[in-house]
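1. here you go, sequence then predicted model.
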Amino acid sequence: MTPTLTPPQKWQRRHVLSLQDFTVAELDIVLQTALSFQEVLNRRTKKVPTLQARVVANLFFENSTRTRNSFELAAKRLSADILNFSPGTSALNKGETILDTAKTLWAMGAEFMVIRHQQSGVPQTIAAEMDRLGAQVAVLNAGDGLHEHPSQALLDLFTLCQLYDPHQPRCALLQGKKIAIVGDIRHSRVARSNLYSLKTAGADVHLAGPPTLLPLEFAEYGATLHWTLEPALADADIVMTLRLQRERMDQHLIPSLREYHRQFGMTHERLRLCKPHVHLMHPGPVNRGVELSSALLDDPQFSLVHQQVSSGVAVRMALLYLMGTYHGAKGG
């Protein structure tokens, strides 16, 4: 059965580009819709005809495994037709612009564009151009530069809320929970989107990392900053570790990977600083032995990484479905 929305919960966004201005009500709509699709994914027949004959174009200008596969599977589970764009074999190599590429896909019938790009602002630019042209195209930001990664933060939110109430995930469950985000905050679009969603949900967010990877500007997000690990972990309910974004670093910001792990790597011993029932998250891919130990990553008592991957398909199904119901005038 495809989930339905009651009139007070009507979706008001054509695009999902940022979580900065999402309300609690909007986050809860995503959570409840994802729950419905999670139930679909647990059935023997995992497909629904929700987006049958509608075209989803995946424009991934940056390498990705988890996010791209998750979106592709989500679209297939919704019975959509899929166009996968590969920049290496595209007309971009012949001088075509990104906007021209998007317009070409629109002309082919694309109604949804899932966009990942190494530069911040590309999904927003494409969404603005589609709106200018009067195209009924929904644009979803699958990660842009150092800006945001909304669907990752939403699947993290869904995973967390289900941890506290599997049958009715909602933002209120995170009210007052201490959540520590540890690692390369400076280069992390995941951290920015999580900060927006978790603060909106009412969580007490603490950031920890070396000063070179945790600039003072992040205090403006409403988080508490720590340049040592222990105070961030003290009595934490949840710890989110972030991958060292080595491909985005243009200078030596840490002495060595070994030194980083010594100061900020998560281990079973360090989890003892947190609350007894603490859980650990990581958006992947994981640098084992750097952000966290292999033993901790593979420990089902603490690690929610497998659940995060599983949640990703349901949440991305929910986003595509909701964007497909849009008939209003609000942007993303």
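-> That came through, no problem.
2. only C-alpha atoms for contact and neighbour calcs from this point on.
-> OK.
3. what is the longest helix along the chain packed up against?
-> Secondary structure of the chain per DSSP state H: the longest helix is helix 305-324. Secondary-structure packing of helix 305-324 (3 or more CA pairs under 8 Å, 6 or more residues apart in numbering; DSSP states H and E): helix 24-41, helix 66-77, helix 150-164, strand 279-281.
4. okay, angle between that helix and helix 150-164 too, please.
-> On the basis of axes from the mean of the first three to the mean of the last three CA atoms, to 10 degrees, helix 305-324 is oriented at 120 degrees to helix 150-164.
5. in helix 305-324, what's buried?
-> Using 16 or more other CA atoms under 10 Å as the burial criterion, the residues of helix 305-324 that qualify are 305, 307-324.
6. check stretch 57-74 too.
-> 57-61, 67-68, 70-74.
7. pull the number of nearby residues for E269.
-> A count of nearby residues for E269, using other CA atoms under 10 Å, gives 8.
8. which element is it on?
-> helix 268-271 (DSSP states H and E).
9. R116 versus G143, what's the distance?
-> 5 Å (CA to CA, to the nearest Å).
10. cool, V313 as well?
-> Taking CA to CA, one finds V313 at 17 Å from R116.
11. same question for H306.
-> H306 is 23 Å from R116, by CA to CA.
12. in contact with Q38, which residues?
-> 311, 314 (CA atoms under 8 Å, 6 or more residues apart in numbering).
13. actually, L155.
-> L155 touches 308, 311-312, 315, counting by CA under 8 Å, 6+ apart.
14. okay, it and V305: tell me how far apart.
-> 11 Å.
15. go on, V114?
-> From V114 over to V305 (counting by CA to CA), the distance is 23 Å.
16. and Y260, helix, strand or coil?
-> Three-state assignment for Y260 (DSSP: H, G, I helix; E, B strand; the rest coil): helix.
17. residues near it, how many?
-> By other CA under 10 Å, neighbour count at Y260 equals 18.
18. go on, T104?
-> Neighbours of T104 using other CA under 10 Å come to 12.
19. same deal with G143?
-> 31.
20. shouldn't it be in contact with Q124?
-> No: if you go by CA atoms under 8 Å, G143 and Q124 don't touch, sitting 11.1 Å apart.
21. picking that back up, format the helices and strands packed on helix 305-324 as a markdown table; extra columns: distance to D204.
-> Formatted as a markdown table, these follow (distance: least, CA to CA, whole Å):
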| stretch | distance to D204 |
| --- | --- |
| helix 24-41 | 15 |
| helix 66-77 | 27 |
| helix 150-164 | 14 |
| strand 279-281 | 15 |
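22. of these, which is nearest S294?
-> strand 279-281 (12.6 Å; CA to CA).
23. hold the first one in mind and look at this next one:
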Amino acid sequence: MAAQELGFSQIGVTGVNLTEAEPGLEAWLAAGFHGSMNYMASHGLKRARPAELVPGTVSVINVRMDYLPGNVQNLSAETAWQALEEAQQGVVSVYARGRDYHKVLRSRLQKLQERMAALLGPFGHRVFTDSAPVMEAELAVRSGQGWRGKNTLVLQKDAGSFFFLGELFVDMALPFSEPVTDHCGTCTACLDVCPTQAIVAPYKLDARRCISYLTIEHAGPIPEEFRAPIGNRIYGCDDCQWACPWNKFAKRSPLPDFEARAPLVEPELAGLLAWDEPTFLRMTEGSAIRRIGHSRWLRNVALAAGNALAERSKLSTAQTESLIDALRRWQDHADPVVQEQVAWSLKQGA
């Protein structure tokens, strides 16, 4: 009851023995699939050993929290595909359109711990949500939150995959939850739809090809082979989720934290290119987007603008001119990555 009151959709418990997951983690790192996320390699097998990360940990309480915004009425797979065809607009991954989930989950997990302590007495604990070397998906699956989909995300029969995960490491023994079975069957929708073929095999993701990685984690120039496939996606990518049949059961979040901010729902690329750094910081205050910084944001938006100019038949003359003028503003940007991206994008409109 307390978990539901705090906005969590499900709660489960598992142990700290993730030995069976270690070979897969080692193979993924050895293949270089983590790209420039060097922290993953530096942490190594610590990710699979919760008791090493937080000595004394005996159980892990796992939660999931639905995040589809409640204030966007026409949000669906159909409208998501349509948005990708609107060349003059940018598309922001749904999870990033509201408040930064790190802040929301951490504070609510801490409140859950406080309620537990009021009933059970003080106990050792530590809260996590995508913020430390924790195998979140593995822990979630073991605690019955769902199964690992072929796109490597956790899937739930009643909720799809549009949810966040969080963990509460505790130093007391708790009864474990029962895991659920895999229900992907022969479906390959997520593999088939990925614009950059980042899902190189069922249950295996090469982050170096993933649009979420390229637009968020990757700091340098985006490789040219991926530029056209990225289209108008300017922060993250939801394609493998919208393609998943289980996401027809995805739930809206009751929390106002995850309501979509209007400037991020159907943003015009030319308007986004008008954001200087102070404007960017103001418009992304409290958002996960802010952490990539203004330069990387410009790189992403400029890339989408270049893709739009390459398909100028989808644009009006006024839209074309507006994008070109907006790009020219950043031709001499201090960051060479932005300079190169702007030059490439302007060339698409030549």
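-> Good, I have the coordinates. As the structure is a computational prediction, the values presented were derived from the model and not from experiment.
24. would you pull the TM-score for this pair?
-> The TM-score (TM-score structural alignment, normalised by the length of structure 1) is 0.28; 154 aligned residues with a CA RMSD of 6.5 Å.
25. measure stretch 241-261 of structure 1 end to end?
-> 12 Å.
26. kindly report the same for stretch 139-156 of structure 1.
-> With CA to CA, one end of stretch 139-156 of structure 1 sits 21 Å from the other.
27. and the gap between Q348 of structure 2 and P278 of structure 2?
-> On the measure of CA to CA, Q348 of structure 2 and P278 of structure 2 end up 29 Å apart.
28. looking at those two, which one has more neighbours?
-> Looking at Q348 of structure 2 and P278 with other CA under 10 Å, you find the greater number of neighbours at Q348, namely 17 against 10.
29. which residues touch T104 of structure 1?
-> Contacts of T104 of structure 1 by CA under 8 Å, 6+ apart: none found.
30. which element is it on?
-> Per DSSP H and E: helix 98-107 holds T104 of structure 1.
31. what residues of that helix count as buried?
-> For helix 98-107 of structure 1, by 16+ other CA under 10 Å, it's 98, 101-103, 105-106.
32. ok, of these, which one's closest to R270 of structure 1?
-> For these, the nearest to R270 of structure 1 is I98 (45.6 Å; CA to CA).
33. distance of that closest one relative to I126 of structure 1?
-> I98 of structure 1 is 8 Å from I126 of structure 1, where distance means CA to CA.
34. S310 of structure 1 too?
-> 29 Å.
35. same question, V56 of structure 1
-> V56 of structure 1 is 15 Å from I126 of structure 1, by CA to CA.
36. and the two? Which one has more around it.
-> Neighbours per residue, other CA under 10 Å: of V56 of structure 1 and I126, the larger number sits with V56, 27 against 21.
37. for the strand or helix carrying the more buried one, give me every contacting residue.
-> Assessed by DSSP H and E, V56 of structure 1 sits inside strand 55-60. By CA under 8 Å, 6+ apart, the residues outside strand 55-60 of structure 1 that reach it are 68, 71-72, 75, 80-87, 105, 109-117.
38. among those, name the ones in strands.
-> 81-85, 110-117 (DSSP state E).
39. so which of those residues comes closest to M281 of structure 1?
-> R116 (22.3 Å).
40. the closest one is in contact with D144, isn't it?
-> Yes: in this structure, R116 of structure 1 is within contact of D144 by CA under 8 Å, at 5.7 Å.
41. which neighbours do the two share?
-> Joint contacts of R116 of structure 1 and D144 (CA under 8 Å, 6+ apart) are P123.
42. F264 of structure 1: how many residues sit nearby?
-> Applying other CA under 10 Å, I find that F264 of structure 1 has 23 neighbouring residues.
43. does it touch V182 like I think?
-> Yes: counting by CA under 8 Å, V182 is a contact partner of F264 of structure 1 at 7.4 Å.
44. name the element E52 of structure 2 belongs to?
-> helix 50-53.
45. identify each buried residue in that helix, please.
-> For helix 50-53 of structure 2, by 16+ other CA under 10 Å, it's 50-51, 53.
46. what's the first helix or strand after it?
-> Following helix 50-53 of structure 2 toward the C-terminus (DSSP H and E): strand 59-66.
47. next SSE after that following strand?
-> Following strand 59-66 of structure 2 in sequence, per DSSP H and E, is helix 77-83.
48. next secondary structure after that next one?
-> Next along the chain from helix 77-83 of structure 2, counting by DSSP H and E, comes strand 91-92.
49. how many neighbours does L41 of structure 1 have?
-> With other CA under 10 Å as criterion, L41 of structure 1 counts 18.
50. how close does it get to N58 of structure 1?
-> 21 Å.
51. likewise for F264 of structure 1?
-> For F264 of structure 1 relative to N58 of structure 1 (CA to CA), the value is 35 Å.
52. what's the answer for L319 of structure 1, then?
-> 14 Å.
53. over to Q308 of structure 1?
-> Q308 of structure 1 is 21 Å from N58 of structure 1, by CA to CA.
54. same question for S197 of structure 1.
-> Taking CA to CA, one finds S197 of structure 1 at 24 Å from N58 of structure 1.
55. and for L31 of structure 1?
-> Taking CA to CA, one finds L31 of structure 1 at 23 Å from N58 of structure 1.
56. same thing with E72 of structure 1?
-> 8 Å.
57. immediately after the helix or strand containing T320 of structure 2, which helix or strand?
-> Assignment of secondary structure by DSSP H and E places T320 of structure 2 within helix 317-328. Helices and strands here follow DSSP H and E; after helix 317-328 of structure 2, the next one along the chain is helix 336-348.
58. now that next one against helix 317-328, angle please.
-> Going by the same axes, to 10 degrees, helix 336-348 of structure 2 makes 150 degrees with helix 317-328.
59. quick one: list the elements packing against helix 336-348 of structure 2.
-> With 3+ CA pairs under 8 Å, 6+ apart as the test, helix 336-348 of structure 2 has helix 293-310, helix 317-328 packed against it.
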